[in-house]
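Predicted model, plus sequence, below.
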Amino acid sequence: MAGVSTEQPPAEHPTGTGSEGGGGVRRRPRKLLVLLFGVASVALLLDTVTKVAVVATLEGGPPVRALGGLIYLDVLRNPGAAFSLATGLTWLLALLALVVVGVIIWLAPKLRSTGWAIGLGLVLGGACGNLVDRLFRAPGPLQGHVVDFLSVFGPNGQYWPVFNIADSAIVCGGVLVVLMSLLGRDYDGTVHTRKNKTSENES
């Protein structure tokens, strides 16, 4: 009929927008999953290898000075949390670690941020590293003592509590996640600018 347009508006792609397209949207989460679990695997591997090495060669001996006294290798068994906190609550810490691991795995497919993927990967690897100790080391499951061996500036943790690679990964990952949040970048790729926040407040 005259005057009636038969053209249909272009259908929106159900899986993506913009030039990236659905395939690009699908590929990015897959890459971020690989990044997250890759970072976690490296952190867990480093933590496990260093613990096995220091227990086999240094446990029971005097602290070993390294890096000109910046670090002392001083092996101890920690029943508490990172940096010897919450001593005596090993079973609760093990359960909390399981919850943290579960939450990160649940959140992983929703990631759209490289920074969040790296940060959560470090936290995941560190949590798994200490969780392995609590599950498999003496005195028993959910009661195992974590192997700590890094003492900064002096032996016996006299300046800073003795820690391990897993503790370092958890702290670094946590700091990165907090930094991303402060910069207004969410795990799902959403970016909150100051202008957007001001507009939301005014509305």
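It's in.

CA only for contacts and neighbour counts going forward, please
OK.

what separates the host helix or strand of Arg27 from the chain centre, distance-wise?
Assessed by DSSP states H and E, Arg27 sits inside helix 21-57. With CA atoms, centre = their mean, to the nearest Å as the basis, helix 21-57 stands 10 Å off its chain's centre.

Please name every helix or strand in contact with that helix.
Using 3 or more CA pairs under 8 Å, 6 or more residues apart in numbering; DSSP states H and E, the elements in contact with helix 21-57 are helix 114-136, strand 146-152, helix 165-182.

I'd like those written out as JSON lines, with mean neighbour count and distance to Ala53 added.
JSON lines is the format used below for those (neighbours: other CA atoms under 10 Å; distance: least, CA to CA, whole Å):
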{"stretch": "helix 114-136", "mean neighbour count": "26", "distance to Ala53": "14"}
{"stretch": "strand 146-152", "mean neighbour count": "26", "distance to Ala53": "11"}
{"stretch": "helix 165-182", "mean neighbour count": "19", "distance to Ala53": "13"}
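
nearest to Val54, of those?
strand 146-152 (7.5 Å; CA to CA).

so what does that closest one touch, helix or strand wise?
Packed next to strand 146-152, using 3+ CA pairs under 8 Å, 6+ apart, are helix 21-57, strand 71-78, helix 114-136.

closest one to Thr87 among the ones you listed?
Thr87 lies closest to strand 71-78 among the helices and strands packed on strand 146-152, at 7.6 Å (CA to CA).

Compute the inter-axis angle for whichever helix or strand comes after the closest one and helix 21-57.
Following strand 71-78 in sequence order, the next helix or strand is helix 90-107 (DSSP H and E). Here helix 90-107 runs at an angle of 160 degrees relative to helix 21-57 (axes from the mean of the first three to the mean of the last three CA atoms, to 10 degrees).

just to revisit the earlier point, columns distance to Asn78 on top of the helices and strands packed on helix 21-57, output as JSON lines?
Formatted as JSON lines, those follow (distance: least, CA to CA, whole Å):
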{"stretch": "helix 114-136", "distance to Asn78": "10"}
{"stretch": "strand 146-152", "distance to Asn78": "5"}
{"stretch": "helix 165-182", "distance to Asn78": "12"}
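
adding another structure so you can compare the two:
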Amino acid sequence: MIPRALIIAAITFLIDQFTKWYVVWHLDLINQRAIDVLPPVLNFRMGWNEGINFGLMSGLSARWFLIILAMGISIGILIWARQFTGWLAAALVGLIVGGAMGNALDRVLHGAVADFLNMSCCGFYNPYSFNVADIWVFAGAIGLIIFGERLPKRA
């Protein structure tokens, strides 16, 4: 299961890093600050998140702590996941690890995580931005919550 999870983690990591490069650097969001894609549902809004979700802990010089935390959680979840078999468990764990490593690399390279996706709808304005790695981590965690008890385990 672990080799499969690592393959999925590598793929999700590469997709995350490609989307960040494409939107932030290639489309020059870093200078434009905002690009309307399908307003108001999907917009690109540049944000550098120095903290955790929604900027919590920003300004506390937590950069290296958060990098080490992401690496520790990733190693921990890989060790924990050895009890499972099958592609679903590998996919869910791979999503979490790939997303965590994508955001950790941002912190190493830029001191903060590049966030650029902004979604609002139906009269609700969302002031926050996020990125593809955040989606991977969220999807993997929710999947483990929903399917965790039903995942096939090693004999």
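That came through fine. Remember, predicted model here, so these are calculated numbers, not experimental data.

TM-score for the pair, please.
TM-score of the superposed chains, computed with TM-score structural alignment, normalised by the length of structure 2, equals 0.83; 148 aligned residues with a CA RMSD of 2.2 Å.

Among the helices and strands packed on helix 21-57 of structure 1, which comes closest to Phe83 of structure 1?
Across those, Phe83 of structure 1 has its closest neighbour in helix 165-182 (7.5 Å, CA to CA).

Does anything pack onto the closest one? Which helices or strands?
Helix 165-182 of structure 1 makes packing contacts with helix 21-57, helix 114-136 when contacts are defined by 3+ CA pairs under 8 Å, 6+ apart.

okay, the angle between that helix and helix 114-136?
Between helix 165-182 of structure 1 and helix 114-136, the angle comes out at 150 degrees (the same axes, to 10 degrees).

so who does the residue nearest to the spatial centre of structure 1 touch?
When CA atoms, centre = their mean is applied to structure 1, the residue found nearest the centroid is Val123 (1.7 Å). By CA atoms under 8 Å, 6 or more residues apart in numbering, the contact set of Val123 of structure 1 is Ala40, Ala169, Ile170, Val171, Cys172, Gly173, Gly174.

Tell me the one among the residues you listed nearest to Val75 of structure 1.
Val75 of structure 1 lies nearest to Ala169 out of the contacts of Val123 of structure 1, by CA to CA, at 18.5 Å.

Structure 2: which residue goes with the closest one?
For Ala169 of structure 1, the aligned position in structure 2 is occupied by Trp136, per TM-score structural alignment.

Next one: the nearest residue to that match once chain neighbours are set aside from Asp36 of structure 2, what distance?
Using CA to CA, 6 or more residues apart in numbering and skipping residues adjacent in sequence, the residue nearest Trp136 of structure 2 is Leu95, 4.9 Å away. Noted for Leu95 of structure 2: a distance of 28 Å to Asp36 of structure 2, by CA to CA, to the nearest Å.

how about Val113 of structure 2, what's its match in structure 1?
Using TM-score structural alignment, Val113 of structure 2 lines up with Val146 in structure 1.

in terms of contact, does that match touch Asn78 like I think?
Yes. Contact criterion CA atoms under 8 Å: Val146 of structure 1 and Asn78 qualify, at 4.9 Å.

In CSV: the helices and strands packed on helix 165-182 of structure 1, plus distance to Asp186 of structure 1.
CSV is the format used below for these (distance: least, CA to CA, whole Å):
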stretch, distance to Asp186 of structure 1
helix 21-57, 14
helix 114-136, 8
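
To Leu92 of structure 1, which of those helices lies closest?
Closest approach to Leu92 of structure 1 among those (CA to CA): helix 114-136, 10.3 Å.

what is the orientation angle of the closest one with strand 71-78?
Between helix 114-136 of structure 1 and strand 71-78, the angle comes out at 50 degrees (the same axes, to 10 degrees).

Mean deviation, helix 114-136 of structure 1 versus structure 2?
Its aligned residues in structure 2 lie a mean 0.9 Å from helix 114-136 of structure 1 after superposition (mean CA distance after the TM-score superposition for structure 1).

Hmm, Trp64 and Gly51 of structure 2 touching each other?
No. With contacts counted by CA under 8 Å, Gly51 of structure 2 stays clear of Trp64, the gap being 10.9 Å.

So for these two, which residue has more residues nearby?
The neighbour comparison of Gly51 of structure 2 against Trp64 (other CA atoms under 10 Å) goes to Gly51, with 19 against 13.

picking up where we left off before, closest one to Ala108 of structure 1 among the helices and strands packed on helix 165-182 of structure 1?
Closest among those, once you apply CA to CA, is helix 21-57, at 6.4 Å.
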